[in-house]
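> Could you look at this predicted model? Sequence included:
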Amino acid sequence: MADIVTPFPISVPQAALTDLADRLALTRWPDSGTVRDGSQGPALDAIRHLVARWQDGYDWRAAEARINGWGSSRTRIDGLGIHFLHIRSPEPDAVPLLLAHGWPGSILEFREMIGPLTDPAAYGGAAQRAFHLVIPSMPGFGFSDKPTEPAWNVGRVACAYAELMRRLGYGDRWVAQGGDWGAAVVTVLAHMQAPGLQGIHLNMVLFQPTQAEIAEATPEERAMLAGMQRYDREQSGYMKLQNTRPQSVGFALADSPVGLAAWIYALFQDVTESGGKPEHVIPLDHMLDDIMMYWLPNAGTSSARFYWENAQAAGGLPGEPIALPAGVSIFPGEAVRLSRRWVERRFTDLRHFGQPSRGGHFAAMENPEALLADVRATFATI
């Protein structure tokens, strides 16, 4: 019974949606501040615009139906219930592919890629390039259980994902893709040589340039270093807080839907390639779907704690080069970017290096076509 996997249709009580509507109607708004750009955080007008859509026109039930139509399932691993989408391709020889999200992402960020990955023939592609998809919500995120003890960090999540793939019958041959914390999890899966894992693709590479690389940086690499420094100096306040005092902000994230929305919108504003206007590259309803994946299961605080858990972990990510076949995509709007030569030093079997012309940190939401092409190009070589 320990390995049981069960359907898990999402059906949020109407009372929860009514409560949300009541809270939105009673929002006490802050003043507009002393600047009109995003240098202090999201502008009042931007969040008012988001909330106006939330109150009038946004439909959670449509997102709920999509989740349920994509094989919403659940299983218990290492003491926690893990919620995931399991979407089997109509092609019997499809390759199992794990898609790993991060914060403040969710299983819904991959929505535009699901059809082309599982049924490429229906989208004008080659049937032999099909994938069975497994898209889990990280512990403490979405409709997965919230950890009740410390040490649910990247390494432990990687072990849970490896077990999930084994449990679904994919343990002898599968591949994995990730960005943000999902990239960290996939990196650890590669380092630990998870059983059956044949290759990986990352759209964020979590290695820092060495002092020697910094000293000999090319003009292109110096621009990348400047982007990292700007992110650390101006845009990483959320990370520093969640690394050290997640429970402090957690009370606001649990109690105020607008507070939660602004906290998440700030990341969409800062790390998309949108000039601070994320609604220009990601539909408002898609952002609201993502926010609802934190609001409805009250996962704002538990997801923020994931930063603290990893900050406590000794040693961080392994620093050795990855030997597993790998592909990397460096999107121009990503804050943490590496040059090709930096990447090649960290992957001893680099099969694909992509540099899409547009897109930022939320690649699957901003430019899913480019991410899809790079994923296919990577795994076509394996």
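Alright, I've got the coordinates. Keep in mind that this is a model prediction, so the values were computed, not measured. Residues are numbered from 1 along each chain as shown.
> hey, let's count contacts and neighbours off CA atoms from now on
Will do.
> in the longest strand along the chain, what counts as buried?
Secondary structure of the chain read by DSSP state E shows that its longest strand is strand 80-87. Within strand 80-87, the residues that count as buried by 16 or more other C-alpha atoms under 10 Å are Leu80, Gly81, Ile82, His83, Phe84, Leu85, His86, Ile87.
> try this one next to it:
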Amino acid sequence: MTAIRPFELAIPEDQLVALADRLDQTRWPEEEPVDDWSQGTRLAALRELVAYWRIEYDWRRCEARLNSIGQFTTEIDGLDIHFLHKRSSREDALPLIITHGWPGSVVEFLGVIDELVEPSDPAAPAFHVVAPSLPGYGFSGKPGQTGWGVERIARAWAELMQRLGYGHWVAQGGDWGAAVTTAIGQLAPDGCRGIHLNMPIGRPGPGDMESKDPKVLKALQRLGFYQQWDSGYSKQQSTRPQTIGYALVDSPVGLAAWMLEKVYFWTDNDGSPWDVLSMDQVIDDIMLYWLPATGASAARLYWESFGSFGEGIVAISAGASAFPGEILPAPREWAERTLTKLVYWNEVERGGHFAAWEQPELFVQELRACFAKMV
């Protein structure tokens, strides 16, 4: 049960044909009566994406890329965990476990893994990279019972690193990955030298509501926007994940619309979701929800843990990179209330919520700079 099993993707062709049929049979709503994204995913943008998906997109390209990195599964705590694992040729490489969030997947890291593992600059630090799919996401197993919240996932990730033979390691994450990585920091398992977050988690204190600090004011403004206009998905998934799950598992266009809205609002773009990510990249991510039918199982993580997102204190070494397009920016003083041993903090010049996906070079630089202070 503790075996590490090679995993190779080879999606049957009939599944891809069935997907094409569903795309052809889409029943479209009327166009939104506004000229922006204020009512959600715009019809024109979604039609453009779906047309590309149906005619030009090549799943086999993504499949081959994932297989070339190295995919594995192992059973932990009764559940199969899927993960990418690529070891460096460098003897001094530092083991790193890196965790995605929603609506992301391991494809967020396809642009950073090679550079982390085998740096183009021989003087740069190297990493052995482990990128697991969260339970209920991608090709990991779907929990059949409740209880798979971020604390349990953190324990599973510590077991995974031990099982892979890594006596010391570091952890990184954004979105749900930030919550899991924060939980790893709270757990402080043997071997974990420190953590890095590209979504620093922090909450305002009593005095912040009267603050004149521009960074605090920006954070409060973004928090207000999120709560009023941007959090409907989280309310639905944290209260009734099964209900939305039927639509997300049954309709590829519904799934794409649910996810594309967040690509638009959460990336650091200039007015189009394609300013920073290509259609191929976005559809690769959608496919990791569509093919294994994880719309409901992924949403259940919100039901499990959304109410306790980022709570608790991290006493081990921690670092954070604040990207300007983050959906819930946290000023350093907010982050330090959770990360009590903050050894690295940097405000990055560009990038949004999906840091590794949007700005792979900057993301790699941040990890190198942060973890150099820990080992």
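On my side now, so go ahead. This structure is a prediction, so every number in the text was calculated from the model and none was measured.
> Name all residues that make contact with Leu217 of structure 2.
By C-alpha atoms under 8 Å, 6 or more residues apart in numbering, the contact list for Leu217 of structure 2 reads Ser211.
> Give me the secondary structure label for it.
helix (DSSP: H, G, I helix; E, B strand; the rest coil).
> Repeat that for Pro135 of structure 2.
coil.
> Which residue in structure 1 aligns with it?
In structure 1, Pro135 of structure 2 lines up with Pro139, judged by TM-score structural alignment.
> what about that match, neighbour count?
Pro139 of structure 1 has 24 neighbours, counted by other C-alpha atoms under 10 Å.
> now do Gln39 of structure 2
12.
> How much space separates it from Thr73 of structure 2?
Distance, Gln39 of structure 2 to Thr73 of structure 2, by C-alpha to C-alpha, to the nearest Å: 40 Å.
> Check Ala322 of structure 2 too.
Ala322 of structure 2 is 32 Å from Thr73 of structure 2, by C-alpha to C-alpha.
> next one: Gln145 of structure 2
Gln145 of structure 2 is 20 Å from Thr73 of structure 2, by C-alpha to C-alpha.
> Kindly report the same for Gln237 of structure 2.
Taken as C-alpha to C-alpha, the span from Gln237 of structure 2 to Thr73 of structure 2 is 27 Å.
> Check Pro132 of structure 2 too.
Taking C-alpha to C-alpha, one finds Pro132 of structure 2 at 9 Å from Thr73 of structure 2.
> what about those two, which has more around it?
Pro132 (26 against 23).
> Give the closest residue to that one in space, chain neighbours not counted.
Phe83 (3.8 Å; C-alpha to C-alpha, 6 or more residues apart in numbering).
> Next, the contact list for that neighbour, please.
Contacts of Phe83 of structure 2 (C-alpha under 8 Å, 6+ apart): Gln71, Phe72, Thr73, Val130, Ala131, Pro132, Ser133, Ser140.
> what's the helix or strand containing the third one packed up against?
What that stands for is Thr73 of structure 2. Assigned by DSSP states H and E, Thr73 of structure 2 falls within strand 71-76. On a contact count with 3 or more C-alpha pairs under 8 Å, 6 or more residues apart in numbering; DSSP states H and E, strand 71-76 of structure 2 meets strand 5-6, strand 79-86, helix 150-163.
> what's the mean deviation for that strand versus structure 1?
Aligned to structure 1 and superposed, strand 71-76 of structure 2 gives a mean residue distance of 0.4 Å (mean C-alpha distance after the TM-score superposition for structure 1).
> equivalent range in structure 1 for that strand?
So strand 71-76 of structure 2 sits over residues 72-77 in structure 1, by TM-score structural alignment.
> ok, now stretch 358-369 of structure 2?
Under TM-score structural alignment, the match for stretch 358-369 of structure 2 is residues 366-377.
> same check, this time on stretch 250-263 of structure 2
So stretch 250-263 of structure 2 sits over residues 255-268 in structure 1, by TM-score structural alignment.
> again, but for stretch 158-165 of structure 2
Using TM-score structural alignment, the partner range for stretch 158-165 of structure 2 is residues 162-169.
> and if you look at stretch 218-234 of structure 2?
Counting by TM-score structural alignment, stretch 218-234 of structure 2 sits on residues 223-239 of structure 1.
> Equivalent analysis for stretch 178-187 of structure 2, please.
Counting by TM-score structural alignment, stretch 178-187 of structure 2 corresponds to 183-192 in structure 1.
> Thr146 of structure 2 maps to what in structure 1?
With TM-score structural alignment as the criterion, Thr146 of structure 2 matches Pro150.
> Counting neighbours, what do you get for that match?
The number of residues near Pro150 of structure 1, taken as other C-alpha under 10 Å, comes to 11.
> which SSE is it in?
Going by DSSP H and E, Pro150 of structure 1 is not in any helix or strand.
> all helices of the stretch 101-250 of structure 2, in order?
113-117, 150-163, 176-187, 214-225, 232-239, 241-250 (DSSP state H, counting those that start in this stretch).
> quick one: the shortest one to structure 1 mean distance?
So the one you mean is helix 113-117 of structure 2. Looks like 0.7 Å for helix 113-117 of structure 2 (mean C-alpha distance after the TM-score superposition for structure 1).
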